[in-house]
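Chemist: What follows is a predicted structure for the sequence shown.
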Amino acid sequence: MRVSTANTYEVTIAALQKRQQQMQNSQQQLTTGKRVAWGSDDPTAAGIGERAYAQTGRIDANQRALDASRNAMTLGESALGDGIELLQQVREALVEAGNASYSDAERAGLANKISGLRQQLLAIANRGDGANGYIFGGQGSGGAPFLDQNGGVVFKGTPGVLQTGNSDNFQLSIDGGAAFEQARSGNGTFVTGTLPNVNTGAAAGGWIDSGTVTDPAQITGGNYVIQIAGTAPSQTYTISNSDTGTSSSDVFSPGKAIQFEGMSLTIAGGPVDGDQFSVAPSTNTLKVFDVLDNAIAALNTPLRSGAQIAQANSSNLRDLDAVMGNLQNVRSQVGETMNNLDGTEQRMATQKLNSQTTQSNAEDLDMVQGISNFQNQQSGYQAALQTYAMVQRMSLFQYLSPS
C-alpha cells in the first residue's frame, strides 16, 4: 500500500482538529455545567429537559396564584374574627339591656353603643383586599359590596367567590352574602315569636323562648299558632297547624314545656286570654345588619312592658347567636381553605423538586465524569501533537538534506 506524505499530513491534521473540537466541547460543558446545551447535543435528553422546564414554569405560576389566595384568605379570616368580636360586644350589651332595673334612657344608651358597633361592622364588611377589590365582594362588585340605605344594609356584590382559574381554582374572595345574610333563623330548625297585632298593650304579659328539637324525625316543617285561653291559674293552650288546619289543646302552666311534633318550647310570664304565639320553619335568610337594626329599634322603644322587653331581648339574643354562628362557620371554612393551601403548597414543592431533578438528570453534567473526560482528551491531544511532530521529521527529504 502506497501512502503519500501529503495524505499523512491531511489525515493527521484532521484528527488533531477533531480532538481539539472535542476538548473545546468538554471545556464548554465544564464551564456551563450543562451536558446538553443544544438540542443537537442529545435530542432525547433535550426533550425531557424541556418538558421538565415547562412543568417547573407551570408550578411557579400556580405558586403565585396560591400566594394571592393565601393573602386573600388571611385578610378574610382576620376580618371575620374582627366581626365576631364586635358581635360579641353587641351580645354583652343585649344581656345588659335585659336588666329589669334599667330605664328606657339606659336602654337607649345601649342602643347608641350597638349603633356604633354596627358602623364598625359595616366597615369590616366593606374591607378591601389590597388589590382594588373587596374581601366579601363575592364574584365582584362595582363598589363596596354592602350599601347602607333606607330599610337597612343591602348586599350589592355578586354571590359566589372569585377563583384563580388554574387547575387548582384557588379562592380569592369570600361570598359576603353567605357570610352576612344567610344565617339560619330561630334555633336553626324552627322560629318562635309573638303575634304583635294580637299581643298588645300591658295585657301582653307572656313571652316564648327559642325552643329546642326533641325528635328530628317528627319535624314536619309546618306553621303553627299557639293560643292561650282562659284566666290564670285555669288556662289552656291550643296548637293549630296553619297548613293542615288541625289542632290540639291541653292545660297551660306558665314555664312548663309544651311539646308537640318533635319540638319543645316554653311560654313564660303571665300570658292572658287571647295571647297568640307563632312557630314557623327556619330559613337561611337571617341578616346580620337586620338583627342589629331590630335590636337597636327595640332598645329605643319606650314604655314597654316587662314581658315585651323579655321577649325582644330573647329573640334578639337568639338571632344574634345565629348570625354569630354563621360567621364562625364561614371563618372555619376559610381556615380549612388555608389548610388546603398549605397542603397544596407542599405538594407543588415536591412536584417542582421532581421536575428540577428530572431536568438536571437530563441536561446537567456529571462534573467528576466531565473532568475525567477532559483530562483524557487533553492527554490524547498532547500525545497526538507529539506523534505528529515525530512523523513530520521522518520524511525522505529530512534524510536527504545535508546535516
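Modeler: Received the coordinates, thanks. Numbers count the residues shown, from 1 in each chain.
Chemist: hey, let's count contacts and neighbours off CA atoms from now on
Modeler: Fine.
Chemist: Give me the spatial nearest neighbour of Gln227, chain neighbours excluded.
Modeler: Distances taken as Cα to Cα, 6 or more residues apart in numbering put Gln276 closest to Gln227, at 4.4 Å, once the chain neighbours are dropped.
Chemist: Next up, the contacts around that neighbour.
Modeler: Thr194, Leu195, Val198, Asn199, Val225, Ile226, Gln227, Ile228 (Cα atoms under 8 Å, 6 or more residues apart in numbering).
Chemist: if I look at it, how far off is Ala179?
Modeler: 33 Å (Cα to Cα, to the nearest Å).
Chemist: now swap in Ile48 and tell me
Modeler: The value you get for Ile48 to Ala179, if Cα to Cα is used, is 48 Å.
Chemist: Thr164 too?
Modeler: 21 Å.
Chemist: Pick out whichever of those two has more residues nearby.
Modeler: Ala179 (22 against 15; other Cα atoms under 10 Å).
Chemist: Could you say which helix or strand holds the more buried one?
Modeler: Taking DSSP states H and E as the definition, one finds Ala179 inside helix 176-181.
Chemist: what's the helix or strand following that helix packed up against?
Modeler: Next helix or strand after helix 176-181 toward the C-terminus (DSSP H and E): strand 190-194. Applying 3 or more Cα pairs under 8 Å, 6 or more residues apart in numbering; DSSP states H and E, one finds that strand 190-194 contacts strand 206-208, strand 276-281.
Chemist: Just the strands from the stretch 1-150 of the chain, written as ranges.
Modeler: For the stretch 1-150 of the chain, strands defined by DSSP state E, counting those that start in this stretch occupy the ranges 146-149.
Chemist: can you check the stretch 251-400 of the chain too?
Modeler: 257-260, 263-269, 276-281.
Chemist: quick one: the closest residue in space to Gly128 that isn't next to it in sequence from Thr358, how far?
Modeler: Take Gly128 and drop its neighbours on the chain: the residue closest to it by Cα to Cα, 6+ apart is Tyr134, 4.2 Å away. Tyr134 sits 41 Å away from Thr358, going by Cα to Cα.
Chemist: adding another structure so you can compare the two:
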Amino acid sequence: MRISTSQYFGMNVQTMDDQQSTLAQLYQQLSSGVSLATPSDNPVGAAQAVQLSMQGATLSQYASNQNTALAALQAEDGSLSSISSVLTSISTQLVRAGDGSLNNGDRGAIATQLQGLRNQLMGLANGTDGSGNYLYAGYQASTAPFAVNASGAVQYLGDNGVQNVQVTGTRNIAISDTGRQVFLSISPAGSAAVTAGNAANTGTGTIGNVAVSNPADPTNQHKYTINFTSSTTYTITDVTSATTTGPQPFTTGQAITLGGGGESVTIKGAPNAGDSFSVTPAAQSNTDVFANLDSVIAALQAPVAGTAGQANLTNALGTAMTQLQNTLNNVTTIQTSVGGREQEIEALQAVTQTNSLQTTSNLADLTQTDLTSVISKYTMTQFSLQAAQQGFSMIQKLSLFNYIGN
C-alpha cells in the first residue's frame, strides 16, 4: 500500500498533536495535584468519586452527631453524680434524725438542713447543659421542668419525650432522661417494698424493713395492711386480692409472714388496738422524691410528745429512708445506663474515624495526582515528542534531488 506525502505528513502531525495534548494533561495534573478534574477524565472513576464524597459527608455528619450526643450524656452524667451526692447527704441527715436523744429543736434544725438539700436537689432538677437547654425537661428543653405550685408542692412541667440522635446509619441513641424518670420514678430492680405506720397510731409499735426470702413469689407485688384488733392480736389484709387473714397472736420482734411467704416484716414495741401498718410494693409506693422529702421534713418539724410520738417519728423516718434508697437506686441505675451509652458512642467514634480516614484515602487515591507515576509518564511522553519532532524534521529534508547532484 502506498502512502502519499500528505498522508504521511498528516499522520506525523496528528501523532505530535496527541503527544502535546497528553503532555498538557499531565502538566495540568502536576500543577493542580488533581488527576480527576472532570468526569470525562475518567467516567467510572468520577462516579466512584461522587459516591465516596457522599459517604465521606455522611460519616462527617455522624461524627458531628456523636460529638453532640456524647457532650449531652456527659452533662447528664455529671448532673446525676451531683444528684447522688445530695441524696446521700439527705440519707445521712435522716440517720442522724433517728437519734433518740435529740430534742424538738435538734430535729427542727435537721429539718431546716433537709429543706436546704431539697432546694439544692430542685436546682439540679432544673439544671441546664452548655447550650442552656434543661437536662430533664424532655422535649420542652426551653422550659424549667420543675416548679413549686401554689400549695408549695413541686410540680413537673416537662413531658415524657426522650431526645434521640442518629449516631450511625442503623443506631439512634437516647441522649437524655426525663425529670419524671429521674425524680418521680423508681427502678424495678433493686428497689425495696416500703413499710409505714399510720400517723394516727397511739401505741409504740415500730415497723422494720421487709425481708425477702423468695423473690419469685408473685404475692410480693401485693399491698398489705396489718391491723391490730388488740394489743396482742392482728389481722393481715391483702389489699390487692381483697382478702383478710387472722386474727393472729402478736409477739414483739417476731417475723410476720406476708402473702405466699415470699416476704416478711417485724413490728417491735407495743401497738394499741386500732393501730395499723402497711407494706407497699416499691412500684406502688409514692415515688416522688420531692413529696417524700416534704413529708419527712414535716414530720421532723412537728413536736414529738411521749413514746407514741417517738414511735410515729421512727416509722416516718423508716419510710423516708426506704423511699430515699429507692430513689438513689433509681438514679444510680439511670447513671449506669448513661455511662453505657457514653461508652457505646466512644466506641462508635473510633469506628467512624477509621471509616472516614479510609474513605478519604480512597477518594485521594482516585482523584489526587500520583506524582511519581505522572512525572514518569510526563518525562517519557516528552522524550517521545522530542524524538518524533527530530525524526520528522530530518525526514522532511529528504528529497530525490539530494541524490541527483551526486
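Modeler: Received, thanks. In this text the structure is predicted, and so the values were computed from the model without any measurement.
Chemist: what's the TM-score for these two chains?
Modeler: Superposed pair, TM-score by TM-score structural alignment, normalised by the length of the first structure: 0.90. Supporting alignment: 394 aligned residues with a Cα RMSD of 2.5 Å.
Chemist: circling back: ranking the helices and strands packed on strand 190-194 of the first structure by burial, who's on top?
Modeler: strand 206-208 (a mean of 26; mean count of other Cα atoms under 10 Å).
Chemist: wait, what's in contact with the closest residue to Phe277 of the second structure other than its chain neighbours?
Modeler: Nearest residue to Phe277 of the second structure in three dimensions, chain neighbours excluded: Gly197, at 4.4 Å (Cα to Cα, 6+ apart). Gly197 of the second structure is in contact with Thr206, Ile207, Ser276, Phe277, Ser278, Asn312, Asn315, Ala316, counting by Cα under 8 Å, 6+ apart.
Chemist: would you list those residues in TSV and tack on distance to Thr232 of the second structure?
Modeler: What follows is the contacts of Gly197 of the second structure, written out as TSV (distance: Cα to Cα, whole Å):
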residue	distance to Thr232 of the second structure
Thr206	15
Ile207	15
Ser276	13
Phe277	15
Ser278	18
Asn312	19
Asn315	20
Ala316	23
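Chemist: Closest to the centroid, which residue in the second structure?
Modeler: Val338 (3.8 Å; Cα atoms, centre = their mean).
Chemist: That one matches what in the first structure?
Modeler: Applying TM-score structural alignment, one finds that Val338 of the second structure aligns to Val334 in the first structure.
Chemist: Show me where the stretch 301-403 of the first structure has its helices.
Modeler: Here the stretch 301-403 of the first structure has its helices, by DSSP state H, counting those that start in this stretch, at 306-363, 367-392, 396-400.
Chemist: closest one to Ala108 of the first structure among those helices?
Modeler: Minimum separation from Ala108 of the first structure across the helices of the stretch 301-403 of the first structure (Cα to Cα) falls at helix 306-363, 12.9 Å.
Chemist: Other residues contacting stretch 315-326 of the first structure?
Modeler: Contacts of stretch 315-326 of the first structure (Cα under 8 Å, 6+ apart): 84, 87, 91, 94-95, 179-180, 182-188, 193, 209-210, 286-288, 291-292, 294-295.
Chemist: mind redoing it with 7 Å?
Modeler: Stretch 315-326 of the first structure has contacts (Cα atoms under 7 Å, 6 or more residues apart in numbering) with 84, 87, 91, 94, 179, 183-186, 210, 288, 291, 295.
Chemist: Quick check: buried residues in that stretch?
Modeler: Going by neighbour count (16 or more other Cα atoms under 10 Å), the buried part of stretch 315-326 of the first structure is Ser315, Asn316, Leu317, Arg318, Asp319, Leu320, Asp321, Ala322, Val323, Met324, Asn326.
Chemist: repeat for stretch 116-135 of the second structure
Modeler: Applying 16+ other Cα under 10 Å to stretch 116-135 of the second structure flags 117-118, 121-122, 124-129, 133-135 as buried.
Chemist: Next: stretch 72-85 of the second structure.
Modeler: Ala72, Leu73, Gln74, Ala75, Glu76, Asp77, Ser79, Leu80, Ile83, Ser84.
Chemist: residue in the second structure matching the residue nearest to Gly128 of the first structure?
Modeler: Matched by TM-score structural alignment, Tyr134 of the first structure corresponds to Tyr134 in the second structure.
Chemist: do Leu320 of the first structure as well
Modeler: Counting by TM-score structural alignment, Leu320 of the first structure lines up with Leu324 in the second structure.
Chemist: Report the contact partners of the match of Tyr134 of the first structure.
Modeler: So Tyr134 of the second structure contacts Asn126, Gly127, Thr128, Ala141, Ser142, Thr143, Ala144 (Cα under 7 Å, 6+ apart).
Chemist: And the last one, how close does it get to Asp294 of the second structure?
Modeler: Here the criterion is Cα to Cα. By it, Ala144 of the second structure lies 20 Å from Asp294 of the second structure.
Chemist: before we move on, the earlier item: the residue nearest to Gly128 of the first structure and Ser332 of the first structure, how far apart?
Modeler: 20 Å.
Chemist: cool, Thr214 of the first structure as well?
Modeler: Taking Cα to Cα, one finds Thr214 of the first structure at 27 Å from Ser332 of the first structure.
Chemist: before we move on, what about Leu80 of the first structure?
Modeler: Following Cα to Cα, the distance that separates Leu80 of the first structure from Ser332 of the first structure is 10 Å.
Chemist: All set, thanks.
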